[in-house]
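Trainee: Have a look; sequence and predicted model below, questions after that.
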Amino acid sequence: MHKIEILGFVAATLTTMAFVPQVFKAWKERSTTDISLVMYLVMLFGVILWMIYGIYHGSLPITIANAFTAILVFIMVVLKLKYK
């Protein structure tokens, strides 16, 4: 594996994991009042497009990171709708 691929995986891990505390907090507190549904819907659409881009270019870091991010963002959308 090339060093640039390792860099891609590290970057992907950090940016994806940035969503974990928000998801955990919303789930734990059962509150999403300060969360923008529109922002998360736009983000979800964007990461799905990035995932497709990663698949097209055969980039594992881009594909995996955006797949996991899409799951986390989707969970936030569900929590937002559930705790509305």
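Mentor: In hand now; what should we look at?
Trainee: from here on, contacts and neighbour counts on C-alpha atoms
Mentor: OK.
Trainee: which residues sit against the longest helix anywhere in the chain?
Mentor: Taking DSSP state H as the criterion, the chain has its longest helix at helix 60-82. Applying C-alpha atoms under 8 Å, 6 or more residues apart in numbering, the external contacts of helix 60-82 come out as 5, 8-9, 12-13, 15-16, 19-20, 23, 26-27, 30-33, 35, 37, 40-41, 43-44, 47-48, 50-55.
Trainee: for comparison:
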Amino acid sequence: MEWTDVLGLVAGICTTVAVVPQIKKALQTKKVEDISPGMFSILIVGVFLWVVYGITQKDMPIIVTNGVSLALNGMMLFLMLRYREK
């Protein structure tokens, strides 16, 4: 594995795990009123496009880290829709 692959993996891991504390808090408190669904929707579109880009470039670090990020951010968006006040 080249150093650029390691760099890509570390960067991807950092951006991917950034949402984990927010998911944990939302699951524990069931409070999501201060989180913007619009921001997460835009983020999900961007991460999805990164996955597509990674596939076109056959770049596994981009595909894997952004694929996991897509799943986590999608989970957060689901929690926001589920727990939001009506």
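Mentor: Great, that's in hand. What you are looking at is a predicted structure, and each value in this text was computed from that prediction instead of being measured.
Trainee: if we can go back for a sec, buried sites along the longest helix of the first structure?
Mentor: 60-70, 72-77, 79-80 (16 or more other C-alpha atoms under 10 Å).
Trainee: Let me see the ranges of the helices in the second structure.
Mentor: 3-17, 20-29, 37-57, 60-83.
Trainee: elements contacting the first one?
Mentor: Judged by 3 or more C-alpha pairs under 8 Å, 6 or more residues apart in numbering; DSSP states H and E, the packing partners of helix 3-17 of the second structure are helix 60-83.
Trainee: The helix it packs on vs the first structure, average distance?
Mentor: Comparing helix 60-83 of the second structure with its match in the first structure after superposition yields a mean distance of 0.7 Å (mean C-alpha distance after the TM-score superposition for the first structure).
Trainee: cool, and stretch 40-49 of the second structure?
Mentor: Averaged out, stretch 40-49 of the second structure is 0.6 Å away (mean C-alpha distance after the TM-score superposition for the first structure).
Trainee: Buried residues in that stretch, which are they?
Mentor: Phe40, Leu43, Ile44, Val47, Phe48.
Trainee: now swap in stretch 15-23 of the second structure and tell me
Mentor: Applying 16+ other C-alpha under 10 Å to stretch 15-23 of the second structure flags Thr16, Ile23 as buried.
Trainee: from the buried residues of stretch 40-49 of the second structure, which two are the most distant?
Mentor: Phe40 and Phe48 (12.0 Å; C-alpha to C-alpha).
Trainee: residues shared between the contacts of those two?
Mentor: In contact with both Phe40 of the second structure and Phe48: no residue, using C-alpha under 8 Å, 6+ apart.
Trainee: List the contacts of Gly54 of the second structure.
Mentor: Gly54 of the second structure neighbours (C-alpha under 8 Å, 6+ apart): Met60, Pro61, Ile62, Ile63.
Trainee: Noted, bye for now.
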